[in-house]
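Participant: below is the structure, and that's it, no one-letter string:
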């Protein structure tokens, strides 16, 4: 289980790791993603265990049906939110979650306004600015961009995320910071740099990052390192 961090006064964030669950290989063992091919009962048991270890009930969690979009929805309660890649809530009893296995989780809180947000920023979500859309949706619920505390979870790093030149160009069209060179000297995408730039332009000041590369870190799931594989969950909730 990953470390819990304070995300502004009165909110917490955490990212799970691979160990501590009941899933069999290749999803071993704390796979929190339904739809990966893993046994549903194992994933639900893992969700219960992860929530218990973090100090909240699994029944409080709002889950997205993630599709690599820039759509953001409002969670009025726990359970399935709908098809989107960003979710916000003003409910103090709701825990927001984003699943990933190389994509970048974005967790945000304005505790003064009582607004939480979570997003899944994959390559397409990064290209289409889902992180900025998340900020807009939180502001619409009463938050202030300059009062947000944002935590970026682990993701594949730019030095490992090799893509064809045309894919790099598409991703960097609106956010040039996405463009990078991999450790092999080829074209790559740096999602963390791109999303950080998007958040800064949206008015966010307080941004921290996990910094780990999912491809390089064996304790994390990575789709590029070994598909099929499980999914990490990044959570944000009121403490």
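Facilitator: Noted; the coordinates are in hand. Since we're looking at a predicted model, the values are computed, not measured. Numbers count the residues shown, from 1 in each chain.
Participant: going by C-alpha atoms from here, please, whenever you check contacts or count neighbours.
Facilitator: Noted.
Participant: quick one: the helices in this structure?
Facilitator: 40-54, 123-127, 130-140, 165-172, 191-201, 223-226 (DSSP state H).
Participant: need the contact list for residue 106.
Facilitator: Contacts for residue 106 (CA atoms under 8 Å, 6 or more residues apart in numbering) come out as 98, 117, 118, 119, 120, 121, 131, 150, 151, 152, 153.
Participant: repeat that with 7 Å
Facilitator: Contacts for residue 106 (CA atoms under 7 Å, 6 or more residues apart in numbering) come out as 118, 119, 120, 150, 151, 152, 153.
Participant: now, among these, which is nearest to residue 202?
Facilitator: Set against residue 202, the nearest of the contacts of residue 106 by CA to CA is residue 150 (12.1 Å).
Participant: now residue 176, nearest residue through space, not along the chain?
Facilitator: Distance criterion CA to CA, 6 or more residues apart in numbering; nearest residue to residue 176, sequence neighbours excluded, is residue 194 at 7.3 Å.
Participant: and for residue 8?
Facilitator: Closest to residue 8 by CA to CA, 6+ apart is residue 149, at 5.8 Å.
Participant: contacting residues for the one you found?
Facilitator: Residue 149 neighbours (CA under 7 Å, 6+ apart): 7, 8, 108, 109, 110, 206, 207.
Participant: how about this protein, which residue sits the furthest from its center?
Facilitator: residue 185 (27.6 Å; CA atoms, centre = their mean).
Participant: ok, the contacts of residue 149 vs residue 37, which is closest?
Facilitator: Distances from residue 37 to the contacts of residue 149, taken by CA to CA, are shortest for residue 108, at 29.7 Å.
Participant: against residue 87, how distant is that closest one?
Facilitator: Using CA to CA, to the nearest Å, we find residue 108 at a distance of 10 Å from residue 87.
Participant: between those two, tell me which one has more neighbours.
Facilitator: residue 108 (32 against 29; other CA atoms under 10 Å).
Participant: quick one, what contacts that one?
Facilitator: So residue 108 contacts 116, 117, 118, 148, 149, 150, 151 (CA under 7 Å, 6+ apart).
Participant: ok, and here's another one to check against it:
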């Protein structure tokens, strides 16, 4: 779908691929135990179905950090550790792999810049989305023009954590689960971070990964695949 002028986004689900149980079937994660050939076929199939070039996709070695990489082409060697990407290259698709963390996709169409962040509990607390915004601003983007999409993630009614873990997280994301236990709402914190830094147009795919069987969830299933959020600039 179009996020804004010339900017395309896709949130995949677990259906329509070739992987076997427990990764059935469109697993896009290459480090979860699935067969490498199945993952590559799923990635290729996903790109073709959604209208971007399978040879023009950039993924990351996600480590729950805050590093942002500016990219102009697919990696030629080893994929570096990073949790956010940005580009100004038309047709270069940026991808985030998730199974409870929030894929956060950001664009400033006027500046011709798009970005993608992997924002789970550690990265959200450390400000990976803010680092992405800052990186895009350094290349000419304006937060007032940015449009952000926060994708599916574990919701504040399901994402239970110990009290000390909750206390170490920004208070904007403190929640109480349906069972009355301490919990986190990472979506709320990402939204607060974006709006506090001038990004007013924040949109949401509010599905909870734990509650949505069409999505992968590590907290629900433990051994499972990864779905993806993709963003790219059209011509």
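Facilitator: Yep, it's here. This is a predicted model, so every value here is computed, not measured.
Participant: TM-score for these two?
Facilitator: The TM-score (TM-score structural alignment, normalised by the length of the second structure) is 0.97; 232 aligned residues with a CA RMSD of 0.9 Å.
Participant: which residue is nearest the centroid of the second structure?
Facilitator: residue 103 (1.7 Å).
Participant: ok, it - contacts?
Facilitator: Counting by CA under 7 Å, 6+ apart, residue 103 of the second structure has contacts 96, 117, 118, 119, 150, 151, 229.
Participant: out of the helices of the first structure, which is closest to residue 92 of the first structure?
Facilitator: Here helix 130-140 is closest among these (CA to CA), at 14.4 Å.
Participant: what about the strands in the second structure?
Facilitator: Remark: strands assigned in the second structure by DSSP state E are 2-4, 7-11, 57-58, 68-70, 84-87, 93-98, 102-108, 113-119, 147-150, 174-176, 182-184, 201-204, 227-233.
Participant: quick one: the last one aligns where in the first structure?
Facilitator: Here strand 227-233 of the second structure aligns to the first structure at residues 232-238, judged by TM-score structural alignment.
Participant: now the shortest one
Facilitator: Strand 57-58 of the second structure corresponds to residues 61-62 in the first structure, going by TM-score structural alignment.
Participant: next, count neighbours for the aligned partner of residue 90 of the first structure in the second structure.
Facilitator: Alignment note (TM-score structural alignment): residue 90 of the first structure maps to residue 88 of the second structure. The local packing of residue 88 of the second structure (other CA under 10 Å) involves 21 other residues.
Participant: same deal with the one 5 residues further on?
Facilitator: Residue 93 of the second structure: 30 surrounding residues under other CA under 10 Å.
Participant: isn't it up against residue 56?
Facilitator: Yes - using CA atoms under 7 Å, residue 93 of the second structure makes contact with residue 56 at a distance of 6.2 Å.
Participant: gap between the aligned partner of residue 128 of the second structure in the first structure and residue 52 of the first structure?
Facilitator: Matched by TM-score structural alignment, residue 128 of the second structure corresponds to residue 130 in the first structure. Residue 130 of the first structure sits 30 Å away from residue 52 of the first structure when distances are taken as CA to CA.
Participant: more crowded one of these two?
Facilitator: The neighbour count for residue 130 of the first structure versus residue 52, taken as other CA under 10 Å, is higher for residue 130 (28 against 12).
Participant: so what's residue 74 of the first structure closest to, chain neighbours aside?
Facilitator: Per CA to CA, 6+ apart, closest to residue 74 of the first structure is residue 88, 4.9 Å.
Participant: residue 116 is in contact with the one you found, correct?
Facilitator: Yes - if you go by CA under 7 Å, residue 88 of the first structure and residue 116 touch, sitting 5.5 Å apart.
Participant: next, the buried residues of the match of strand 227-233 of the second structure.
Facilitator: 232, 233, 234, 235, 236, 237, 238 (16 or more other CA atoms under 10 Å).
Participant: do the same with stretch 39-58 of the first structure
Facilitator: Buried, per 16+ other CA under 10 Å, within stretch 39-58 of the first structure: 42-51, 54, 56-58.
Participant: and if you look at stretch 98-113 of the first structure?
Facilitator: Buried-residue list, stretch 98-113 of the first structure, by 16+ other CA under 10 Å: 98-111, 113.
Participant: before we move on, back to that, most widely separated two among the contacts of residue 106 of the first structure?
Facilitator: Largest pairwise distance in the contacts of residue 106 of the first structure, by CA to CA, is 13.2 Å, between 120 and 150.
Participant: give me the neighbour count for the aligned residue in the first structure for residue 197 of the second structure.
Facilitator: For residue 197 of the second structure, the aligned residue in the first structure is residue 202 (criterion: TM-score structural alignment). If you count neighbours by other CA under 10 Å, residue 202 of the first structure ends up with 17.
Participant: do the same with residue 216 of the first structure
Facilitator: Residue 216 of the first structure: 15 neighbours (other CA under 10 Å).
Participant: what's the counterpart of it in the second structure?
Facilitator: Match for residue 216 of the first structure (TM-score structural alignment): residue 211.
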